[in-house]
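1. Got a predicted model here, sequence first, then my questions.
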Amino acid sequence: MIILSTIAELRKAVVNAKSSKQSIGLVPTMGYLHEGHLTLAKNAREENDVVVMSIFVNPTQFGPNEDFESYPRDLERDTKLAASVGVDYIFAPSVEEMYPHDGGIYIRAGRQAQTLCGASRPSHFDGVLQVVAKLFNLVQPDRAYFGQKDAQQVAIIQTMVRDYNFPVELRVVPVVREGDGLAKSSRNVYLSSIERMQAPVIQQALQIAKLELMDSGDVDQALAQATKIIEDNTAGKIDYLSILTYPDLKEVDENSDQILLAAAVYIGKTRLIDNLILSLKGERIHA
């Protein structure tokens, strides 16, 4: 496995792969790898000749009071983990390498970014699209791999790829979880032992909401039950609990087919997100 720190090095690797007619799989990450990231890389390894993993903590998707400086970083550790699942190249640039200029041209994420995580992080998805667009242009992947845990991010990137004709196939991999149901995340390392015990309640609450929705079709009742589960069993602060159509992220109605049950909860100082996607298959929903 080779670590690339400059765009010039990355371009050379891409040209070599393309000239040999090798397919390229891209796994974008911000590092501090966990089993979720490694699952994405394993999928990429199975489906491509060359696997490129980016490890870059992207400053443009962090707000002014968010955890950019303290976000966990350990390239040596990540390199060993990436090598263990067959990654060929790690692209680990500096901020200056990725953003040497600011010409004042930006990508705006649009309506899908105005809800869920975007409601409290107004420029977050603009930054996500900025770095993803750059990576797509630099790596020119045949396939790019994303986790369903970041369901809103996936929906927005799918929209960008569709609307701006990026020649890449998006591969979405199911949420990877701990044994107790907690979605794996680089931010889980911030949790204290007590907070870690409370964190799986988020998934439990979403499961309760799913059952209520399947039973009664009542969105408000499903959200109320999920809220109660979290408030009664954690010291967490709910950022949002939402039920929306997927991937459009609109309010559900009686004609909705596929829907997203999504939550963001502060457990201590750590903001955790989780979701479920439910196919209604003609079931009636009362919004």
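-> Sure, I can see it. Residues are numbered from 1 along each chain as shown.
2. C-alpha from now on. contacts and neighbour counts both.
-> OK.
3. How many neighbouring residues does the spatially closest residue to Thr6 that is not a sequence neighbour have?
-> Leaving aside its chain neighbours, Thr6 sits nearest to Pro93 (5.8 Å; criterion: Cα to Cα, 6 or more residues apart in numbering). As a burial measure, Pro93 scores 19 neighbours (other Cα atoms under 10 Å).
4. again, but for Ile7
-> 16.
5. go on, Val131?
-> Val131: 21 surrounding residues under other Cα under 10 Å.
6. Could you pull up the contacting residues of it?
-> Neighbour list for Val131: Asn58 [criterion: Cα atoms under 8 Å, 6 or more residues apart in numbering].
7. same deal with the one 5 residues further on?
-> By Cα under 8 Å, 6+ apart, the contact list for Phe136 reads 166, 168.
8. And it, which helix or strand is it part of?
-> Counting by DSSP states H and E, the element that carries Phe136 is helix 124-139.
9. gap between Glu35 and Glu178?
-> Distance of Glu35 to Glu178, given as Cα to Cα, to the nearest Å: 9 Å.
10. Next, show the common contact partners of the two.
-> Residues within reach of Glu35 and of Glu178 at once, by Cα under 8 Å, 6+ apart, are Lys184.
11. Which of these two has more residues huddled nearby?
-> The neighbour count for Glu35 versus Glu178, taken as other Cα under 10 Å, is higher for Glu35 (15 against 12).
12. Please name the residues that touch that one.
-> Applying Cα under 8 Å, 6+ apart to Glu35 gives the contacts 176, 184.
13. can I assume Asn65 sits in a helix?
-> No - read with DSSP: H, G, I helix; E, B strand; the rest coil, Asn65 is coil and lies in no helix.
14. now it: how far from Ser120?
-> As for Asn65, its distance to Ser120 is 12 Å (criterion: Cα to Cα).
15. Have a look at these two and say which one is more surrounded.
-> The neighbour count for Asn65 versus Ser120, taken as other Cα under 10 Å, is higher for Ser120 (13 against 6).
16. Tell me who's in contact with the more buried one.
-> No contacts exist for Ser120 under Cα under 8 Å, 6+ apart.
17. That one and Arg187: what is the separation?
-> 18 Å.
18. swap in Leu138?
-> Here the distance between Leu138 and Arg187 works out to 28 Å (Cα to Cα).
19. Packing partners of the strand or helix carrying Ile230?
-> Using DSSP H and E, the element containing Ile230 is helix 219-233. Contacts defined by 3 or more Cα pairs under 8 Å, 6 or more residues apart in numbering; DSSP states H and E place helix 219-233 against helix 201-216, strand 237-245.
20. ok, and here's another one to check against it:
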Amino acid sequence: MLHLSSLSDIRRHTEQLRRQGQRIGFVPTMGALHEGHLSLIRAAKSQNDIIVCSVFVNPTQFNNQEDYRLYPRLPEKDAQMLAQEGCDVLFSPLAEEMYQHKSKLSFDFGELEQVMEGAHRPGHFNGVAMVVSKLFHLVKPHQAFFGQKDLQQFAIIQQLVLDLSFDLELVCFPIIREEDGLAMSSRNRRLTTEQREAAPQLHQALQLLRTQLQTLSVSEAKREAEAFLGRFPQIKLEYLEVVHAQTLQPLHEIAADVPVAICLAAFLGEVRLIDNLLL
């Protein structure tokens, strides 16, 4: 596996691969890799000739600097896992080079970023859009793979690709879960034993809400699920929403022809986790 960190090196290498007719699959990550990330690598390998994985903890998408400081960083283990999965290129740039010049450009995704993550993490999606744009320009992939766990992020990136005419295909891969239902996340490493025992209740709440929506109104079903989570003192719910799966706007009733997603974010101590289900 080739390991590159220079922006000029990754640009030069991927341009050469494209001239050779190689099809490039790209998996952008922030590292501390787990089975969810590796599933994206495998999916990319099944459809492309060359796999590039970036590992970069992007400072501009953290509105909480303590969260950025504590975000797990395991570069040696990440490199070993990627090599074992047959990744061809690991790109791990330095923040000083990625943001050599202070950005003046800003993104506005309208209603897409005014709900859920965008409402609770001001500036988050501007940072996401900036770094993803940079990475797409550098890597020039034919396909880019993202996980469904970051559903709103994927919608934002879809809009980014549409608006800026990036010549690539986006792929959203289903959530990979632990045996007890907890969505795999790099942040899970920060949970205490007690918090880890409570964390699967997030998925349980989503399943309960899905069931209750079959017989109750949206507001009643949400109250039932919120009450369920209220029984666990380790969990502090930030939001629980029933939304249109594409526009991500809140739904007040369910219609047969409308795609639905149920999404939540919650704190367990200082660790913030998100999860969702597509109905």
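-> All right, it came through fine. Note that the structure is a prediction, hence the values are computed from the model and not measured.
21. How many neighbouring residues does the residue lying closest to Gln221 of the first structure once chain neighbours are set aside have?
-> Spatially, and ignoring its direct neighbours in sequence, Gln221 of the first structure is nearest to Glu212 (7.3 Å; Cα to Cα, 6+ apart). Glu212 of the first structure: 19 surrounding residues under other Cα under 10 Å.
22. again with Leu273 of the second structure
-> By the measure other Cα under 10 Å, the count of residues near Leu273 of the second structure is 22.
23. tell me the contacts of it?
-> By Cα under 8 Å, 6+ apart, the contact set of Leu273 of the second structure is 185, 187-188, 265-267.
24. one more time with 7 Å, if that's ok
-> 265-267 (Cα atoms under 7 Å, 6 or more residues apart in numbering).
25. Reformat those as JSON lines; add secondary structure, neighbour count and distance to Ser106 of the second structure.
-> Below are those laid out as JSON lines (DSSP: H, G, I helix; E, B strand; the rest coil; neighbours: other Cα atoms under 10 Å; distance: Cα to Cα, whole Å):
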{"residue": "Ala265", "secondary structure": "strand", "neighbour count": "19", "distance to Ser106 of the second structure": "25"}
{"residue": "Ala266", "secondary structure": "strand", "neighbour count": "21", "distance to Ser106 of the second structure": "28"}
{"residue": "Phe267", "secondary structure": "strand", "neighbour count": "16", "distance to Ser106 of the second structure": "28"}
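26. which of these lies closest to Gly110 of the second structure?
-> Lowest distance from Gly110 of the second structure to those (Cα to Cα) belongs to Ala265, with 20.8 Å.
27. got the residue ranges for the strands in the stretch 1-150 of the second structure?
-> Assigned by DSSP state E, counting those that start in this stretch, the stretch 1-150 of the second structure shows strands spanning 2-4, 24-29, 50-55, 89-91, 143-147.
28. and these as JSON lines, adding mean neighbour count?
-> As requested, the strands of the stretch 1-150 of the second structure are exported to JSON lines (neighbours: other Cα atoms under 10 Å):
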{"stretch": "strand 2-4", "mean neighbour count": "14"}
{"stretch": "strand 24-29", "mean neighbour count": "24"}
{"stretch": "strand 50-55", "mean neighbour count": "24"}
{"stretch": "strand 89-91", "mean neighbour count": "22"}
{"stretch": "strand 143-147", "mean neighbour count": "22"}
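29. want to throw these into CSV with distance to Gly230 of the second structure?
-> Output for these, formatted as CSV (distance: least, Cα to Cα, whole Å):
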stretch, distance to Gly230 of the second structure
strand 2-4, 46
strand 24-29, 33
strand 50-55, 36
strand 89-91, 42
strand 143-147, 28
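30. closest to Leu216 of the second structure out of those?
-> With respect to Leu216 of the second structure, and counting by Cα to Cα, the nearest of these is strand 143-147 at 30.0 Å.
31. what's the average distance of that closest one to the first structure?
-> Superposing on the first structure and averaging over aligned pairs (mean Cα distance after the TM-score superposition for the first structure), strand 143-147 of the second structure comes out at 0.2 Å.
32. need the next SSE after that strand, C-terminal direction.
-> As assigned by DSSP H and E, the chain's next helix or strand after strand 143-147 of the second structure is helix 151-164.
33. List the buried residues in the helix or strand following that next one.
-> On the C-terminal side of helix 151-164 of the second structure, the closest following helix or strand by DSSP H and E is strand 169-173. Applying a neighbour-count criterion of 16 or more other Cα atoms under 10 Å, one finds 170-173 buried in strand 169-173 of the second structure.
34. Over to stretch 210-223 of the second structure?
-> Buried-residue list, stretch 210-223 of the second structure, by 16+ other Cα under 10 Å: 210, 212-213, 218, 221-222.
35. for those, which one is nearest Met116 of the second structure?
-> Out of these, the member with the shortest distance to Met116 of the second structure (by Cα to Cα) is Lys222, at 14.9 Å.
36. Residue range in the second structure corresponding to stretch 262-276 of the first structure, please.
-> Mapped onto the second structure using TM-score structural alignment, stretch 262-276 of the first structure spans residues 263-277.
37. Buried residues, the matching stretch. List them.
-> Buried residues in stretch 263-277 of the second structure, counted by 16+ other Cα under 10 Å: 263-268, 271-277.
38. picking that back up, between the buried residues of stretch 210-223 of the second structure, which sits nearest Gln61 of the second structure?
-> Set against Gln61 of the second structure, the nearest of those by Cα to Cα is Lys222 (29.1 Å).
39. Now do the end-to-end distance for stretch 96-107 of the second structure.
-> End-to-end for stretch 96-107 of the second structure, by Cα to Cα: 21 Å.
40. List the contacts of that stretch.
-> Applying Cα under 7 Å, 6+ apart, the external contacts of stretch 96-107 of the second structure come out as Asn126.
41. quick one: the match of stretch 262-276 of the first structure to chain centroid distance?
-> In terms of Cα atoms, centre = their mean, to the nearest Å, the gap separating the centre of stretch 263-277 of the second structure from the centre of its chain is 13 Å.
42. what does stretch 55-69 of the second structure give?
-> On Cα atoms, centre = their mean, the centre of stretch 55-69 of the second structure falls 14 Å from the chain's centre.
43. same question, stretch 187-201 of the first structure
-> Relative to the centre of its chain, stretch 187-201 of the first structure is centred 19 Å away, using Cα atoms, centre = their mean.
44. and what of stretch 160-177 of the first structure?
-> 11 Å.
45. Please apply the same query to stretch 143-159 of the second structure.
-> Computed by Cα atoms, centre = their mean, the separation of stretch 143-159 of the second structure from the middle of its chain amounts to 7 Å.
46. So the residue nearest to Gln221 of the first structure sits against Ala224, correct?
-> No - Glu212 of the first structure is beyond contact range of Ala224, at 10.0 Å (criterion: Cα atoms under 7 Å).
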